[in-house]
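> Test case, fold it:
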Amino acid sequence: MSTLNDNTPLVVIDGITGGDINLLNPQDIESVSVLKDAGSAAIYGSRSANGVILVTTKKGKNNSRTTVNYNGQAGIQSPHVGYKPVHSYENAILRNEAMVNAGLQPIYSPQQIRDFQQQGDQQWFLDAILKDSWQQSHNLSLTGGNATTSFLVSAGVTDQRSNLVGPDYGLRRYNYRMNLTSNYGKLKLTSILAYSRSEIREHSYSTGTLIVDAGRTPTYYKIKDDQGRYLTNDVLTEFNPLGILEQGGYRTHDDDNLLGNLNAELSVTKDFKLKAVFGGRLLSDHQFTRVKQVNFYPSGTYGADRNTNDDNNKTLFTNTQLLAEFAKTFNKSHNVDVLVGVANESTTAKQNSIHLKYTDPELGTPTTGTIIDPATSSASNNGTTETSLNSLFGRASYSYQNKYYGEFDFRVDASSKFAPQNRGAFFPSVSGGYRLTEERFMQNYRNNIGDLKLRASYGILGNQSVSDYQYLRTYGPFQNAYGFNNSGVGGTAISFANPDLRWERAATLNIGVDAGFLKNSLTVAIDYFNKTTRDILLPPIVPGTFGAGLPSYNAGKVQNHGWELTVNYYLTTQNFKHSFSFNVADSKNKVLYLEGGDQLKAMMRCR
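All right, here's what the predicted structure looks like:
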């Protein structure tokens, strides 16, 4: 936790940034790498301040026969609740004690408490709404290749039922992937097409609220009576969680995610390559909510408005990269690698929604008396948002006899989230390493024990995690802004601007040692890190009586430092390869100070 802002790491899937790792089929993943220090993450620039997760998917192999692979698993998920209620009579005693301590009369008489003890406990509400659920997944893949082309085709399905009772709640996700690589002389083409569809059906309320309400209900209350009515009580006076789950309607999600990536690499010479990447991701998310009215006994009603909501979100993300790389070894000792590139990331998000109240209780369709809910179908929930990030980046690395290593990375990012004068930012980093075991006097150590390497890096990374258009003053409709002649009157909602908004910056120092033992069967990595994040992007806290919202501003400085130890042990036997890993870290966080007062004062002047 190195910032008061978003700490989410950047996810890069097959070279395309911003992917959703939760939508990947696990069977399609070849490898996952985590970049933590500034030296390795700097090439990704913005959003890499919180680390980078690199995911590479599987591909076919040249000159290999076609192979069919099936993977399936099934099991039962059983919810485990880490606490249990006291017995019914114990709850009554404790409630009486609480009332007396508050100077009030007890609720239950001694006879009632005796009756609770003799009758025993009713079913706990939380046990009544939870159940075991079935989960299964199946995946089928086809891989192969000839001298010039390799391929992988994969398809899978996951079915996970809900642990909450109710009519067919759960998730089904379908995955399809095709990775194709072809070589045409000096030209190498790689194309990736992946599609996933998630279908979710859940209840129409808040899961967290249902869990809390059910968990805090004493066990002398019944959840249903003999006539099948859902009961309320003096603890739950308004809602019954079981009634909401079984009769209160549903919410469905139909989400489609299409990803495409075309990669062309041209070997101009043996040492010089040109590379072009074009990738895109199209997300189409649809949510439909149907709230049904449930009447409880002796009082309480859920879903009296009989809402029927239809929400649609569509997002198109494109990533274009052009790169040139020169890599050459001179005199068998000097290794030089220079890379320079430009990139553009653009996002267009469109959303629209319509929320209806008082729809037909059986069908959920509009009927006499149905109205559009202006509070949730307003213009703020509909429209188009466009953002873009242009980047220039480069890397120069040098190594001598695999003994000395040095690298310099830089990235210049220009984000549409900031005003023109603050749009661009420069993020450099430098790293170096010294492999001691390549020295002659360490030859005996290397041959009998393992490797030993020292390394260090320092760099500045950027974060642009802030809402769009905050450097501009924006306007929108405000329903029922105030009352006039006993009726609501609309107004204009104003969002003030902060033209001084700028990049959040994180400076990271990392010093580490990599050591091998038992002829490198045992490896140990020890790291010290010190990260200071400045100009943290935060929204100001203003009282509701202020009458308007204020944009974010660069408001603070946080330091995060500590150490990390990673131990790996590899054991190879005649038929098996075993690997064991252990990791422990200690981190200390400190908010050094909050700043940005001048920006906040400028915004308060309605700039």
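
> From now on I want contacts and neighbour counts done on CA atoms only, so please keep to that.
Will do.

> What helix or strand is the closest residue to Q27 other than its chain neighbours located in?
Computed as C-alpha to C-alpha, 6 or more residues apart in numbering, the closest residue to Q27 that is not its neighbour in sequence is N139, at 7.2 Å. Here N139 sits within strand 133-145, counting by DSSP states H and E.

> Now the helix or strand following that strand: buried residues?
Per DSSP H and E, strand 133-145 leads on to strand 149-161 as the next helix or strand towards the C-terminus. Neighbour-count burial for strand 149-161 flags 149-161 (criterion: 16 or more other C-alpha atoms under 10 Å).

> Out of these, flag the one nearest to L242.
For the buried residues of strand 149-161, the closest approach to L242 (C-alpha to C-alpha) belongs to R161, at 17.5 Å.

> To compare against the first, here's the next sequence to fold:
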Amino acid sequence: MSGKYKNLRFALVAASLVMSANGYAQTVIKGNVTDNTGEPVIGASVIEDGTASNGGVTDIDGNFTITLKGNSKKIKVSYVGMKPQVVSVSGKSVINIKLEDDNTTLNDVVVIGYGAVKKKDLTGAVATVDNKALTQVPVASASEALTGKMPGVQITTTEGSPDADVKIRVRGGGSITQSNDPLYIVDGFPVESISDIPASDIEDITVLKDASSTAIYGSRGANGVILVTTKGGKEGKTSVSYNAYYSWKKIAKKLDVLGARDYANWQYELASLLNKVEDKYEPYFGSYDDLDMYDNVATNDWQDIVYGRTGHTFNHNLNINGGTDKMKYAFSYARMDDKAIMQMSNFVRDNLSLKLNAKPTKTVTLDFQARWSKTKINGGGANEQSSTYNTDKRLRYAIQYTPFPVAGLSTDTDDDDTTNSSFYNPVTSLKDNDQRRVRTTFNMSGAFTWELYKNLKFKTEFGYDTYKVDTKRYYGTTAYYVQNVPSSENQGKPAITLTNQYRTKFRNTNTLNYDFKALFGKNSKHSLNALLGEEYIVTKNETMTNTVHGFPKTFSANDCWRLTTQGTPFQITDFYDPNDILNSYFGRVNYGYDDKYLLSATARADGSSKFSDGNRWGFFPSVAAAWRISSESFMKGTEKWLDDLKLRLSYGTAGNNNIPSGLLVQEYVANSSSWINGYNSYLAPSKTMANPDLKWETTVTRNIGIDFTLFNSKLTGSIDGYWNNTKDLLIQYPVAGTGYDYQYRNMGETRNQGLEFALTWNAINKKNFGLTLGANISFNKNKVLSLGDMESIDNISTQWASSEIDQDFVIKAGEPIGQIWGYKSAGRYEVSDFDIEASKAQGKWVLKEGIADCSNVLGTSVRPGSMKIAETKAEKTGTITTADRQVIGDTNPTHTGGFNINARVYGFDLTANFNWSVGNDVYNANAIEYTQTSKYQYRNLIDKMAGGSRWTNIDANGNLLNWDNAEELAALNANTTMWSPYTGKYVLTDAYVEDASFLRLSTLTLGYTLPENLTKRAGINSLRFYVTAYNVFCITNYSGFDPEVSAIRKTNLTPGVDYSAYPKSRQFVIGMNLNF
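I've put the predicted structure just below:
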């Protein structure tokens, strides 16, 4: 080969090598990251701009090294709580970067209906809780995490069972007989509850409180809207987090009951009053002279036996997320296994969720999410607030059962063969009121978003939701149900009910959103955004109940459930709700000028199948305006301390169609029975009379508010005042004499008005130190303005005492909802109230003239020591009657609120959450049952009825004192304060209405996060260990188990009743948060 060709080949090879070297050139950049005080930032993310994962984190000194592989010549530096920076490194090999604190609280994005806005641009009354507040403290459900954190949002855990209802009220609620529950929206889809969603899956929660915010949801937003956004995938390398905790818990408080001697002594006195000592006392307890032997008798703590076991909870969840700019994903699994404090009670919940986001093109986005939850509740731990059978009374026998075994009367085991109907062994009662409940939910939705034109987006969403509950109930031989409901030949024999409830919901939403900023230009002071939408929702409900009576007496719960053919079919009820169809059209316009003047207008038209053609459509408009005062020229000079000051005004309407479907025409139920005309099946009309004239219940809201941010976002807060009227109330109207129980009608009006204050102070925000304090307080006052044709709704009864207390609540025009109705106590009858000479002459106790007689109310003749009731009726008759009943309590609080403390020092963090309620009353029905005999014998009492405290009618020798010993009887009781427990029926007086004000330290958490220089070596991003205490203390004057209770009948009419509720526990937790 010639030399020139050799030279040419050499030149080509050399050139290619040079080009190759340039193509694979890599630049190494070293640097240091500090904060604005010069302290190194440990763990700051340093990534090559334009890539998803090429980079790392800073070390303990804030140093980093990164090798650039692309052509961007830029790096992106970020750290939680600081402003991210994109820095050019062109021509540099060493660079130092200073990150500033991110105080852009005002630019936080807040989710609202069918969209999101910056917090600073809000015009409505909105409250938010972020993921940090939800996950910092381990909770069983997201609802619990909200307690005490939001003004205007009252959250009550109605009792202590694992499946207890968490009642949420937004600004009081305006309905009387219908639900005041808010609308729950999870990732855009309406759901019944958020109790089955683990708090660890939630990104944030937003509560919309006024109509300018809720009107976009029209008929469903009258009671407020709670928007839940679950965690989605994030751009970057796959991250894995595992959170787990283990807890143990014990009952928080027990009631003291009579000891052995006091109990035996009282049984002797009761038998003496009944003149049945020989028949009712001596066969079981011996003679009165043997009373001393009970001084050393060991007693059973039945509360401890039933509720006293140490409960355990193991909760763990796994989250995986990551993705690229084209595809993001998030997956989670959570499980909670709860062994409750009550015998034979446990709770297990499993959750799965998947969330995908894809961007196949610049103009198209695809979203998909699916959630599945399965909850199993065994035993008496299931929520029973809508039932009036003995499972609602699971506590009573733990108090009332004999404190020691009485031969022929009671036992100390769970094998109680006695036939005394006054009470049953508490463990036997639990077994005879057993149940199994499985609740399964599945939600799936997908969305297609297409940017048709610049800033013009079309979005269509489809969703499907299922809710299924299978319940198996067992009523054993001691259950109230089997003693009263079955036919005579099957009474006293076990019975079961098998209930299957199934609901499906389909949703399609289409929206068109346009942001006009491109038309106005970059430098325009105007901003305008418009939304148009259409929504279609179909809900189907079916409930089937199969009741079987008359199983062999030896059959256990499992025997009955497995061998259903061994019983007698009693009734099969299959109820199909007519489809609930809601068709809606809505729109919203947001306008802003110069970032100072903001205006939002919303309108929604809803057509509901629950109403007839003439009333089917409801129109719900709203308007809100805001003025950023801090941006005005006359506010110059305040910039150093005032970041933002905004005035908000709003007015709007929202609807409520929260009534059953099918009320326009007469409904029939398919029943199966063996006792109607000898036929086994028939169609029976429902108990509700049809009403084709029903129309929308409408709430009109007015709101004025101020938002402020001070001192470089260190102090933020808000003040809101509101005035809401709900008219055309959907009320169950009694229609006696028609063959029906009631008819739904539009009648009446209610009002809620109040003030809300919220304040957050970010006192310290340094690298190794931090302190944040938050507080909120809410005042709400409700009033019934009108009840249409009625002056009041009477005969409202909790039914806990059957017909003995036939009314214990009342609703009157001009008064608030939740007033307790009963007698005013006058203490007790003293000996001086009786005419001794007349008593001697007639051989019975005779009251003096002018002293009212309440024998009819007590169900027995009065005597010294009997409960005394004031005669309050206008025309005095000298006899206490039902006309003497009056309002004796109000279950509405004057104010509620909470405050929290969040502190951190180096790797340690401390969180304390308090909540309170002031001014509300509790109706202590427990105390009535535990301090009055009614018609029952042998039941134990609480210790306020111990000897020396209560009135006694017997002397030290066991003699029943009467008018012949009047002076001795008076002297014997000179130092006692309580009346005699002896009554013929239960009586409600104001002595059983107690102040339920409280201050509770609901959670206290101490955590420690290991230093990153240690965890990084193990490939761990962060590792935190913590301990938490729940229900640490509760300061209250309430004498019952817990002042925060509403445990009987799931209705607005009877709130704040404490009767046989599942006691609350005190819980201690150890756990960890692990992130890879």
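
> just the angle between the strand holding N139 of structure 1 and strand 149-161, please?
Put simply, strand 133-145 of structure 1 runs at 180 degrees to strand 149-161, going by axes from the mean of the first three to the mean of the last three C-alpha atoms, to 10 degrees.

> For strand 133-145 of structure 1, enumerate the helices and strands it packs against.
strand 64-77, strand 149-161 (3 or more C-alpha pairs under 8 Å, 6 or more residues apart in numbering; DSSP states H and E).

> the strands in the stretch 1-150 of structure 2, which residues?
Per DSSP state E, counting those that start in this stretch, the stretch 1-150 of structure 2 carries strands over the ranges 27-34, 45-48, 55-57, 63-68, 74-78, 85-88, 94-98, 109-112, 115-118, 126-130.

> which residue numbers in structure 1 go with the longest one?
Okay, so that is strand 27-34 of structure 2. On structure 1, no counterpart of strand 27-34 of structure 2 exists by TM-score structural alignment.

> Can you spell out which helices and strands pack onto that strand?
Using 3+ C-alpha pairs under 8 Å, 6+ apart: strand 27-34 of structure 2 touches strand 63-68, strand 94-98.

> need these in a markdown table with mean neighbour count and distance to S1065 of structure 2, can you?
Formatted as a markdown table, these follow (neighbours: other C-alpha atoms under 10 Å; distance: least, C-alpha to C-alpha, whole Å):
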| stretch | mean neighbour count | distance to S1065 of structure 2 |
| --- | --- | --- |
| strand 63-68 | 20 | 49 |
| strand 94-98 | 14 | 49 |
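
> Let's have those in a markdown table, adding distance to S429 of structure 2.
Converted to a markdown table, those look like this (distance: least, C-alpha to C-alpha, whole Å):
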| stretch | distance to S429 of structure 2 |
| --- | --- |
| strand 63-68 | 68 |
| strand 94-98 | 69 |
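
> which stretch among these comes nearest S143 of structure 2?
The nearest among these, by C-alpha to C-alpha, is strand 94-98 at 40.0 Å.

> against structure 1, where does the closest one fall?
With TM-score structural alignment as the criterion, strand 94-98 of structure 2 doesn't align anywhere.

> How far off centre is that strand?
Centre-to-centre, strand 94-98 of structure 2 and its host chain are 50 Å apart (C-alpha atoms, centre = their mean, to the nearest Å).

> returning to that earlier point: among the strands of the stretch 1-150 of structure 2, which is nearest D574 of structure 2?
strand 109-112 (39.6 Å).

> So N263 of structure 1 sits against T190, correct?
Yes. At 5.0 Å, N263 of structure 1 and T190 qualify as touching, with contact defined as C-alpha atoms under 8 Å.

> circling back: I'd like the helices and strands packed on strand 133-145 of structure 1 written out as a markdown table, with distance to R395 of structure 1 added.
Compiled in a markdown table, these are given as follows (distance: least, C-alpha to C-alpha, whole Å):
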| stretch | distance to R395 of structure 1 |
| --- | --- |
| strand 64-77 | 35 |
| strand 149-161 | 30 |
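
> Out of those strands, which is closest to G248 of structure 1?
Nearest of those (C-alpha to C-alpha): strand 149-161, 18.7 Å.

> mean shift of that closest one relative to structure 2?
Here strand 149-161 of structure 1, set against structure 2 after superposition, deviates by a mean of 0.8 Å using mean C-alpha distance after the TM-score superposition for structure 1.

> Could you tell me where that strand falls in structure 2?
Under TM-score structural alignment, the match for strand 149-161 of structure 1 is residues 327-339.

> For that stretch, what is the distance to the chain centroid?
Using C-alpha atoms, centre = their mean, the offset of stretch 327-339 of structure 2 from its chain centre is 21 Å.

> Quick check: longest strand in structure 2 by residues?
What stands out as the longest strand in structure 2, according to DSSP state E, is strand 526-549.

> If you count neighbours, what's buried in it?
Quick answer for strand 526-549 of structure 2 (16+ other C-alpha under 10 Å): 526-541, 543-549.

> residues in structure 1 aligned with that strand?
With TM-score structural alignment as the criterion, strand 526-549 of structure 2 aligns to 334-357.

> where do the helices sit along the stretch 451-600 of structure 2?
Secondary structure of the stretch 451-600 of structure 2 (DSSP state H, counting those that start in this stretch): helices located at 480-484, 517-520, 557-562.

> name the helices or strands packed onto the last one?
Pointing back at helix 557-562 of structure 2 there. strand 456-475, strand 495-515.

> which residue packs closest to the residue nearest in space to the middle of structure 2, ignoring adjacent ones?
With distances taken as C-alpha atoms, centre = their mean, V166 lies nearest the centre of structure 2, 1.8 Å away. If the residues on either side of it in the chain are set aside, V166 of structure 2 comes closest to T157, at 4.6 Å by C-alpha to C-alpha, 6+ apart.
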